[in-house]
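K.L.:
Any chance you can model this:
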Amino acid sequence: MSEKTGLVAVTSRSFSTHPLLRQQLQKEYINVKFNESNEQLTGEKLVNFLQGAEKAIIGLELIDEILLAKLPDLKVICKMGTGIDKIDFKALNQYNVAFTHTPGVNKRSVSELVLALVFTLLRHLPAINANVKKDKWRQLRGTTLTGKVVGIIGFGAIGRDLAELLKGFNCQCLIYDVIEHNNLPPHVTQINLEKLLMNSDIVTLHVPLTLNNYHFIDKPQLSKMKKGSILINTARGGLINEEALYEFLQHNYLQAAALDVFETEPKVPLKLLQLDNFFATSHIAGSTEEAILAMGLQAIEGLKVATIPKIENYA
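P.N.:
Below you'll find the model as predicted:
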């Protein structure tokens, strides 16, 4: 089948509902189908949707050996977004399926949400909003972001962008990363994880989820965090042990936490939601008009340049 006539299936809901992205993809390919269900496809629904497709643009769907075994026509997958924890690269290699994704394109969208979450917690906005709606005029005293020490775990595109934004608030940024970084800005210092946790007023996660860092933040790490500090996660849910986080929030060791991602999305632990010092959003860090358009356009280009993945690059 030719490049132009082979079926391209789009499971990503944000792409499927974006008029400009739909139009652009249909300019490039004749035979296109979009996910019109407004739900994330799983199991047989996902298999049926992708059946017969040569290329696919996906979102948060699980791509594994079981799925690929049922899709002999599928040759190219492009994932919108950064996270690749739901992609089985051994299976892609086994079935000779090319792959690419769009890392870093949504960095400003994610960085801005981190700041929004930080301000929300520092200024007690949920409690204040609830009080005003109940006709209770209580002026809860918050704290400023200016001059705070912010620990950034992971210094890729998003971590670097966040540090640049924090410069404007005169924040000192402590970073932890598996890669040693040179020529860092004056307000950024690379240190080990323990020192970062002990000295940061705010800790924010910006690393991919892998088999090696599941529950990267657990009881030992939480106990090392500065008492009264804040924890933010807009990366991947499995990075934090949510049971352990609950304990540290319940006993007010941490001032507060805000999570945009959870281990078993879309389910959020009810215990966490019942805490006044916990704030949740629904995996929206990359969900801005600008980020979705940029990721979608890059995904379209990715369909042309995807390659068979080398497993060692994604270990």
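K.L.:
C-alpha from now on. contacts and neighbour counts both.
P.N.:
Will do.
K.L.:
And the helices in this protein?
P.N.:
Taking DSSP state H, the helices of the chain run over residues 13-16, 19-28, 43-50, 65-69, 89-94, 107-122, 125-133, 157-167, 193-199, 219-224, 242-250, 270-273, 289-305.
K.L.:
One more, so I can put them side by side:
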Amino acid sequence: MKIAVYNCREDEASLFETYGKEYDVELSLSPLPPTPETASLAEGCDAVDIITTPVGRELIDIWHSYGIKAIATRTVGYEHVDYKYAAELGISVSNVSYTPHTVAEYTVMAMLMSIRKMKTILTRYMGQDFSLKDIRGKELCNMTVGVIGTGKIGETVIKNLSGFGCRILAYDIYQKDSVKALAEYCDLDTLYRESDLITLHTPATEETCHMINKKTIHSMKDGVILINMARGVLIETADLIEALESGKISAAALDVVEGESAIYYKDFKYKPVGHHEMAILQAMPNVLMTPHTAFFTDEAVGDMVRYSIEHCVNTVRNGR
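P.N.:
Presented below is the predicted three-dimensional model:
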């Protein structure tokens, strides 16, 4: 059995080698993204392993002609793959899960950095400005934190937060008894109205697209803090900027942003990024931005590689 691996980073290569031997598969590793021009890298393979590059009908058709039986994306999200069309052709599409601690711990770090104004403190320190003006923070124990989405990551965030002594509100269409022991489930209107800090842990769907918008922001507390470690499309970016400029939202921490796919994981040191809204957000002292790296730990990357190979093996060898 042979798998074509696209967008293989240097830090993943040794993991692919290790798990390739464990599952007894031949791997064709390439740093190139999957496109119609690079589709031939999968010729002679049984499956392909990708990350976040969009995969549409044209590419799927080419892979189908090569006899590809499985597309594994080593990401939690899979909206970048036309999985419905792939299914029509009999090609299995899968995503991966990985340890929820990686994003959950990063989320709490982002919360603490936001309420303690760490971006301003660190920026000033680099310029040898050690003054205290405008950097007085808040204590998490005295805040009400709203967690939207209580899947594996959201629930782990809640478990982590329980040690800080803050009040925790939660929203999800599927409620868990394990979460009820630590947080209070409520409707979104209540969560928006009563939370001092709101963190998003929900997938990108038609229903959740731009769930944070001018209307929902208006219903939030003045000075609310917003954390997004999930998907950029959950927030209407223009409305976020307007709320930050007016002070309705006092701070934000964003590991994701709309339109990031053409930018993140690339080096733009010596050329314009070409994302005006990102440039505005990045310039704000009260906005902490990171390039979709909340997932990036040894443990999580290992899970992503292992489970993507495992799916291909299960589909091709075991027919499931």
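K.L.:
if we can go back for a sec, tell me which of the helices of the first structure lies nearest to K4 of the first structure.
P.N.:
Comparing these by their distance to K4 of the first structure (C-alpha to C-alpha), the top pick is helix 19-28, with 7.0 Å.
K.L.:
Check the mean deviation of the closest one from the second structure.
P.N.:
When the second structure is overlaid, helix 19-28 of the first structure sits 2.7 Å from its aligned residues on average, using mean C-alpha distance after the TM-score superposition for the first structure.
K.L.:
which parts of that helix are buried?
P.N.:
Within helix 19-28 of the first structure, the residues scored as buried using 16 or more other C-alpha atoms under 10 Å are 21-22, 25.
K.L.:
And stretch 138-150 of the first structure, by the same measure?
P.N.:
Result for stretch 138-150 of the first structure [16+ other C-alpha under 10 Å]: buried residues 145, 148-150.
K.L.:
Then stretch 307-320 of the second structure?
P.N.:
For stretch 307-320 of the second structure, by 16+ other C-alpha under 10 Å, it's 307-313, 315-316.
K.L.:
Return the distance of that stretch from the chain's centre.
P.N.:
24 Å (C-alpha atoms, centre = their mean, to the nearest Å).
K.L.:
Need the contact partners of it.
P.N.:
1, 3, 19-20, 23, 46-49, 69-74, 92, 94-97 (C-alpha atoms under 8 Å, 6 or more residues apart in numbering).
K.L.:
Repeat the analysis, applying 7 Å as the threshold.
P.N.:
47, 49, 69-70, 72-74, 94, 96 (C-alpha atoms under 7 Å, 6 or more residues apart in numbering).
K.L.:
now stretch 223-243 of the first structure
P.N.:
The contact list for stretch 223-243 of the first structure (C-alpha under 7 Å, 6+ apart) reads 194, 197-209, 213-218, 253-263, 285.
K.L.:
With stretch 195-210 of the second structure instead?
P.N.:
Here stretch 195-210 of the second structure has contacts from 143-149, 153-154, 221, 224-231, 233-236, using C-alpha under 7 Å, 6+ apart.
K.L.:
ditto for stretch 281-290 of the first structure
P.N.:
Counting by C-alpha under 7 Å, 6+ apart, 106, 109-110, 113, 234, 259-261 sit against stretch 281-290 of the first structure.
K.L.:
right, and the pair among those residues with maximum separation?
P.N.:
By the measure C-alpha to C-alpha, N106 and L259 form the most distant pair in those, at 17.7 Å.
K.L.:
Could you check how far the counterpart of A127 of the first structure in the second structure is from P285 of the second structure?
P.N.:
Alignment note (TM-score structural alignment): A127 of the first structure maps to T120 of the second structure. As judged by C-alpha to C-alpha, to the nearest Å, T120 of the second structure and P285 of the second structure stand 6 Å apart.
K.L.:
what does D239 of the second structure give?
P.N.:
Distance of D239 of the second structure to P285 of the second structure, given as C-alpha to C-alpha: 18 Å.
K.L.:
One more: E242 of the second structure?
P.N.:
E242 of the second structure is 15 Å from P285 of the second structure, by C-alpha to C-alpha.
K.L.:
Kindly report the same for L59 of the second structure.
P.N.:
Taking C-alpha to C-alpha, one finds L59 of the second structure at 42 Å from P285 of the second structure.
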